[in-house]
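J.: Provided below for reference: sequence and predicted model.
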Amino acid sequence: MSSSVASPPQSGGRHQKKQNDKPASLWSDAWYDLRRKPAFVISAILIGVLLLMAIWPTLFSSVDPRACDLSVARQAPSAGHLFGRDNLGCDVYSRTIHAARNSIVIGVLTTVLVAVIGGLLGMVAAFYASMTDTVLSRLTEIFFAIPGILGALLIASTFRDQINSILLVIVSLTVLSWPMTFRIMRAAVITAKNQDFVVAARALGAGPSRLMFRHLLPNALAPVIVVSTINLGVFIAAEAALSFLGVGVQSPDISWGLMISDARDRFLDAPLPLIFPAVFLSITVLAFIMLGDAVRDALDPKLR
């Protein structure tokens, strides 16, 4: 007599995979959402091209941006000079490509310094509170009272003979921009430090440094990343404004703002030397703002 043994039910592979998966985190959920946002994909591609242009400009143009010939000044675009020549006879296309490096470097370094200075001071103020918080908060109010571009213009014009122009722009923008990041980090840390996991870590004997950098910082970092991404485009535009006013990047260095400033006097006769760097500047600023908006939507659960 044959007996049949019932085979044990097989669990679904998909269900088994879910059981083995690690629990989702804010960052993994954010990355999952970002990859499906057209605004993020488009801005990331644009930023990737711009970064490649800044790191390796000779990949896009082999013409020396400082090789100028007055005899062909304001020459119209041609096969050898796609954007034509400017008022000094320099190749506009090559200068536009090479200008990306200084403009983006200024934006990136200023953003990093603002995030580090404002973030650390904001975390310290929120963690220790009392007098430390009061002093730093009053200090930020003083900086908020100073108009941004006007203050940067004053700093840059005062020290432009003592400091390299690119470094001076970075310092000027950093000095006046850290208070916003300070307030954002301070608010995030105040919210996070009352959470149960921080109270438990403190009860287990965690010191101030461990509490701040192992527990508070990772949970307060998201809003700082969002504002820093948007600020990057803002700082690039601010550099262009300072260079346009004559106190930013100085020749022989090149930036989009300096190119716009050099071309403005003959704009009606030769508009292209101004239009092309202005278009590249606008695209760069727009790309970083789009990226910041996409990151904000992905990191804020209320906007999902």
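T.: Happy to help now that I have it.

J.: Only C-alpha atoms from now on, for both contacts and neighbour counts.
T.: Will do.

J.: Just give the nearest non-adjacent residue to the residue most central in space within the chain, would you?
T.: What sits nearest the mean C-alpha location of the chain, by C-alpha atoms, centre = their mean, is residue 232, with 2.6 Å. In space, and not counting its chain neighbours, residue 232 is closest to residue 107: 5.2 Å by C-alpha to C-alpha, 6 or more residues apart in numbering.

J.: Against that first model, consider the following:
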Amino acid sequence: MSDIRPGGPVFAPEEVETPPKEVSKSSKPASLWTDAWRDLRRRPIFIASCCIIAVLVVMAIWPSLFSSIDPFNARTCELATARQLPSAGHPFGRDNLGCDLYARTIYGAANSLVIGISTSVFAAIIGGLLGLIAGFFGGATDTVASRITEIFFAIPSILGALLIGSTFRGSGLGIWLVVISLTLLGWPMTFRIMRAAVITAKSQDFVIAARALGAGSARIMFRHLLPNALAPVIVVATINLGGFIAAEAALSYLGVGVQPPEISWGLMIADAQRRFLEAPLPLIFPAVFLSVTVLAFIMLGDAVRDALDPKLR
């Protein structure tokens, strides 16, 4: 019994220990990619760009879903109807050779997207790996890689690709010559981004802890540094993709890109510019599709950049 006399000791009631709450096993700590995906789903720009890109990809893979005319068949071209205005069977009209402009625009998406996506992926792989190695090892490795990168940076992209394309035009590589040319001149930017991200990340505590536990260089680079330095590289690759598509159009316009009988938007623009004042539609339609495609990938890259950068949220 507790003493309630004045000055007597007061005994506090016994504390009842509450059992700890069980943590749900399904709950996982939020990561950068989870937060970024949650943020992207609320961005109208991301949704709009993804819808446009999805339509373009379907158009490139299954062009017959959008047009029943085969533009590679010479019988579908009628020279007597050259530069004909849009009609019921030909919504975009006909080009300077009497070919259906709508079908050529639809089928031209394939080469433009293949060149843009392939160049962006290859440039990201080459620049990313070199930047990872240079940033991790530093010293002479970093110095040599940085000097080589500066040499490639000094070469104007279009001029260098024009020189490579004109030199190896008869090699039979087709559109892959354009991919190789743009890749050789497009990887230095990715190298710098990856190198800077690795230099920043390798001084973090998780890298020091991995070294203390005996992890080798390869494990630290690919298991610890690469996932934490990959976000800016993805952003740069996405934004550069639109630029590579525009560069392919410029090379085709200059005569060293995609060549007939292949079809691309840049080649269509080059063919149509000779008679633009007489018939502007053969140039306007592929130019609009090209502009929308480049804009969609740039919008996608901007949205991904804003989502992956906590300072911009």
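T.: Received, thanks. No experiment lies behind these values; they were computed from the predicted model shown.

J.: Let me know the secondary structure of the residue nearest to residue 232 of structure 1.
T.: Following DSSP: H, G, I helix; E, B strand; the rest coil, the label given to residue 107 of structure 1 is helix.

J.: any idea how far it lies from residue 174 of structure 1?
T.: The spacing between residue 107 of structure 1 and residue 174 of structure 1, counted by C-alpha to C-alpha, to the nearest Å, is 10 Å.

J.: where exactly do the strands run in the stretch 151-300 of structure 2?
T.: Assigned by DSSP state E, counting those that start in this stretch, the stretch 151-300 of structure 2 shows no strands.

J.: show me where it has helices.
T.: For the stretch 151-300 of structure 2, applying DSSP state H, counting those that start in this stretch gives helices covering 157-167, 175-201, 205-212, 217-219, 226-254, 265-272, 281-308.

J.: The third one maps to which residues in structure 1?
T.: When helix 205-212 of structure 2 is aligned against structure 1 using TM-score structural alignment, it corresponds to residues 196-203.

J.: how big's the offset between the matching stretch and structure 2?
T.: Comparison of stretch 196-203 of structure 1 with structure 2 after fitting gives an average deviation of 0.6 Å (mean C-alpha distance after the TM-score superposition for structure 1).

J.: Next up, the contacts around the residue nearest to the centre of structure 1.
T.: Taking C-alpha atoms under 8 Å, 6 or more residues apart in numbering, we find residue 232 of structure 1 in contact with 107-108, 110-111, 285, 288.

J.: any idea how far it lies from residue 104 of structure 1?
T.: Taking C-alpha to C-alpha, one finds residue 232 of structure 1 at 8 Å from residue 104 of structure 1.

J.: same deal with residue 116 of structure 1?
T.: For residue 116 of structure 1, the distance to residue 104 of structure 1 - C-alpha to C-alpha - is 18 Å.

J.: repeat for residue 57 of structure 1
T.: Distance from residue 57 of structure 1 to residue 104 of structure 1, counting by C-alpha to C-alpha: 13 Å.

J.: Of the two, give the one with the bigger neighbour count.
T.: Neighbour count, other C-alpha atoms under 10 Å: between residue 57 of structure 1 and residue 104, residue 104 has more, with 24 against 20.

J.: any idea how far the equivalent of residue 186 of structure 2 over in structure 1 is from residue 112 of structure 1?
T.: When structure 1 is aligned by TM-score structural alignment, residue 186 of structure 2 is paired with residue 177. According to C-alpha to C-alpha, residue 177 of structure 1 stands 11 Å off from residue 112 of structure 1.

J.: residues in structure 2 aligned with stretch 47-65 of structure 1?
T.: Going by TM-score structural alignment: stretch 47-65 of structure 1 matches residues 53-71.

J.: First-to-last residue distance for that stretch?
T.: Start and end residues of stretch 53-71 of structure 2 are separated by 23 Å (C-alpha to C-alpha).

J.: pretty sure residue 24 of structure 2 belongs to a strand, no?
T.: No - counting by three-state DSSP, residue 24 of structure 2 is not found in a strand; it is coil.

J.: Count the neighbours of it for me.
T.: 7.

J.: what does residue 269 of structure 1 give?
T.: Summarising burial for residue 269 of structure 1: neighbours were counted as other C-alpha under 10 Å, giving 11.
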